[in-house]
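Peer 1: everything below, folded, please.
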Amino acid sequence: MNPIEISFEFFPPKTPEGVEKLRVTRAQLAQLLPSFVSVTFGAGGSTQQGTLDTVLDMSKDGLQAAPHLSCIGSSKESLRAILARYREHGIRHIVALRGDLPSGMGEVGELRYASELVSFIRAEHGDWFWIEVAAYPEYHPQARSPRQDLENFARKVKAGANSAITQYFYNADAYFRFVDDARKLGVDVPIVPGIMPITNYSQLMRFSEMCGAEVPRWIARRLESFGDDREAIRAFGLDVVTQLCQRLVKEGVPGLHFYTLNAAMATKAICERLGYGRGS
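Peer 2: All right, here's what the predicted structure looks like:
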C-alpha cells in the first residue's frame, strides 16, 4: 500500500527518439502505481495534437491520463472542439490553466483567466470532467500582490475545480501557509504539492526564474559549488527533495505530483526512498 497518492507530469515528445524515451520513462514510473499522469499543453495550444496523441497512447497502457488545457490564445470554438475530442475518447480528467501566449502572438482569446476556463468547461460538460487547477505557494510571478494571487486561486476553485496542483517549491512552510490562507477563503479542495527533482543546476535556476519558484540560497550555493560534477548534484538533489517530501507526507498532504521532465531516474529514486514500488 502506497503511503499517499502520487502522480507524474510529462510533456508531449516532438521527435521519434523523444517518443521512445517517454515510453521507457512511463513504463518505469508506472510500476510506482500513480493515481494519474498529466500531459502538458504548449503556449497558445501549440502542442494540442501532441498532447492528445500522448494522452491516448498512455490511456492504452492503462494509465489515467489528464491533459493540460490552456485558454489563452484560444477561441471558445476551438476549446469546445478539444473538450469534445477528449470526452469522445473517454478522458475524464483535465488540468485547466490560463497558459501563456506564444511569442509574437497578440490575441489573448475569448477566455482570459483559468477561472473562466473552469466555468466554461462546467457550463459545457457539467460534472463529466474532474478539473485540476494550478496554485502558487510563492505567488504567481505576474500577480500584483500575494493577496490578489490568493483571491485568483479561490476564484478558480469556486468556478468548479475539484482539486489543485502547486508550482514546485523547496520551502515547505510556504506551502503550508498558502494552504492555511486558502482555507480561510473557503477553499476546501485538495491542494497537492508539485515536486521538482533536482538533477541540473543551470536548468533548475532557469526554470525557477521563469516561473517564480524560489530556490533557497543554501541550496543554490551548494549546487553551484559542485560545478560540473553531475553525480554530486544528483546525490545532493535526491537528499534535499526526499527530505522535503518526507516532511510533506508526515504533515498530511493529500498527494505528491512530480514534474518528471520525461525522465524516470530521479523521480523513481525519490519515490522508492519514500516507500513506493516495494511491495505496493
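Peer 1: CA atoms for contacts and neighbours, from now on please.
Peer 2: Noted.
Peer 1: tell me the first helix or strand C-terminal of the biggest helix by length in the chain.
Peer 2: Among the segments of the chain that qualify as a helix by DSSP state H, the longest is helix 230-250. Going down the chain from helix 230-250, the next helix or strand is strand 256-259, by DSSP states H and E.
Peer 1: for that next one, the distance to its chain's centre please.
Peer 2: 7 Å (CA atoms, centre = their mean, to the nearest Å).
Peer 1: and if you look at stretch 119-134?
Peer 2: 17 Å.
Peer 1: and Glu88, how many neighbours?
Peer 2: 10 (other CA atoms under 10 Å).
Peer 1: wait, a helix at Tyr139?
Peer 2: No - counting by DSSP: H, G, I helix; E, B strand; the rest coil, Tyr139 is not part of a helix but coil.
Peer 1: OK, contacts around it?
Peer 2: The contact partners of Tyr139, taken as CA atoms under 8 Å, 6 or more residues apart in numbering, are 146, 149-150, 212.
Peer 1: let's go with 6 Å and repeat that
Peer 2: Pro146 (CA atoms under 6 Å, 6 or more residues apart in numbering).
Peer 1: to compare with the earlier structure, here is another sequence to fold:
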Amino acid sequence: MTLPTKLADYFKGGRCAMSFELFPPKTDEGMALLEKNVERLQAFHPNFFTCTYGAGGSTQSRTLDVVEKVKAITGLPVASHLTCVGSTVDQLRDYLKEAKRRGADHIVALRGDPPKGSETFQAVEGGLRYANELVELIRADFGQHFGIAVAGYPEVHQEAPDPQTDLDNLKRKVDAGADVVVTQLFYENSDFYRFRDDCVKAGINVPIVPGILPVTNYKQACRIAAMCKARIPDEMAAAMNESDDADFQFNVGVDHARRQTIDLIENDVPGIHYYVLNKSSAAAQMLDGLSLGADA
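Peer 2: Here you go, the predicted model:
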C-alpha cells in the first residue's frame, strides 16, 4: 500500500478518513498499556495517529518516543503536536529536526494554551506569538516534508472577541500553509456544520475535520467542557444524570458519540479525529460496525 504524500490526501476519495489522538504516558506501565490500546485501535483501520505533549512543552521527548513506538506497531503515519509555548524559534527548529529524524510524518501546529494561572498567552523572547507563524516556520525550513494540521473552534476560541476574528485567525493559519483543519471537540453537530459553512464563506478551502471525544462519565464531560468551552447538550446532560452507575454513564456517553459519528458521516465530512485519551474501550464500542478509515 502506497501512503499519501500529503496530509490532505487522506481526506480525498469519498471514504471518511479517521485518526486517533494519543498523549505520552508518564510511566513505563502507561506506555505498555498504550501499546495494547494502539493495537486494538489499529483494528479499525485508522489513516494515522497523532500525539500531543504536556503543558508548557513538557514530555516533548516522550512524545517522540510515542511517535516511534506507534509507527513501529502499526506501520502508519504519525503526527507530533507542536506548540509555541516556552520555546524560541531555534528550539522549535531543533524539535522539528528531531521529529524528522525520528520519523514523524506530520505536525499539528498550535499556539498552545497560556500558562496555568494566566489568562493570556505571552511568547518567550525569541519565540513565536501565533500558530500561523509556526506554520510559516515549518514551511520555510522543511518545505512539504511535513503535513500540517491546525486547530479550528466550532464554538469559537475562548480568547477570540467574536466569531469573525476567530475565522480570520484560522484563515491566516491556512494561508500560511496548513493542509487541514482539525476542530476542537464539540457535542452538538449543528455547531460544527455552522462552523464548516462559515469556513467556506471565509475562503478556507482545506478539509475541515471534526474532532470527537467519546466521554465516559458526566464529571469528565463537565470538566473537559469547562476547559474547552464546549457546550453540553441538555439531552446528553439529562441522560447521564439519570444514574451514577459507571457502566450506565459510559454507555450514554459512547452512544452520544456514536450518533454524532453517524450523523457526521451522513453529512459528508471528509474525516473524523477522535480524542481517545489513550484508551480503546469507548472507541471500540462506538466504532463497531461503522465504515470509516482506510480500506481494510
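Peer 1: what's the TM-score here?
Peer 2: Remark: TM-score between the superposed chains equals 0.94 [TM-score structural alignment, normalised by the length of the first structure]; 278 aligned residues with a CA RMSD of 1.9 Å.
Peer 1: hmm, back to that, and the longest helix of the first structure, which stretch of the second structure?
Peer 2: Counting by TM-score structural alignment, helix 230-250 of the first structure lines up with residues 246-266 of the second structure.
Peer 1: got a list of contacts for that stretch?
Peer 2: Residues from elsewhere that reach stretch 246-266 of the second structure (CA under 6 Å, 6+ apart): 214-217, 240, 286.
Peer 1: quick one, helices of the stretch 1-150 of the first structure?
Peer 2: Counting by DSSP state H, counting those that start in this stretch, the stretch 1-150 of the first structure has helices at residues 16-30, 48-60, 76-88, 114-125, 146-158.
Peer 1: the fourth one vs the second structure, average distance?
Peer 2: Its matched residues in the second structure lie on average 0.8 Å from helix 114-125 of the first structure after superposition (mean CA distance after the TM-score superposition for the first structure).
Peer 1: please identify the buried residues of that helix?
Peer 2: Burial within helix 114-125 of the first structure, assessed by neighbour count using 16 or more other CA atoms under 10 Å, is assigned to 114-122.
Peer 1: what is the neighbour count of the aligned partner of Ile212 of the second structure in the first structure?
Peer 2: Under the alignment (TM-score structural alignment), Ile212 of the second structure maps onto Ile195 of the first structure. When neighbours are defined as other CA under 10 Å, Ile195 of the first structure has 24 of them.
Peer 1: so what's Thr50 of the second structure up against?
Peer 2: If a contact means CA under 6 Å, 6+ apart, then Thr50 of the second structure has 21, 78-80 as its contacts.
Peer 1: residue in the second structure matching Thr15 of the first structure?
Peer 2: That one, Thr15 of the first structure, aligns with Thr27 by TM-score structural alignment.
Peer 1: re the thing from before, from the contacts of stretch 246-266 of the second structure, list just the buried residues.
Peer 2: When these are checked for burial by 16+ other CA under 10 Å, the buried set is 214-217, 240, 286.
Peer 1: which one of the contacts of Thr50 of the second structure sits closest to Gly127 of the second structure?
Peer 2: Ser80 (19.2 Å; CA to CA).
Peer 1: residues touching the closest one, list them.
Peer 2: Neighbouring residues of Ser80 of the second structure by CA under 6 Å, 6+ apart: 50-51, 107.
Peer 1: hmm, Glu5 and Gly255 of the first structure touching each other?
Peer 2: Yes - at 4.8 Å, Gly255 of the first structure and Glu5 qualify as touching, with contact defined as CA atoms under 6 Å.
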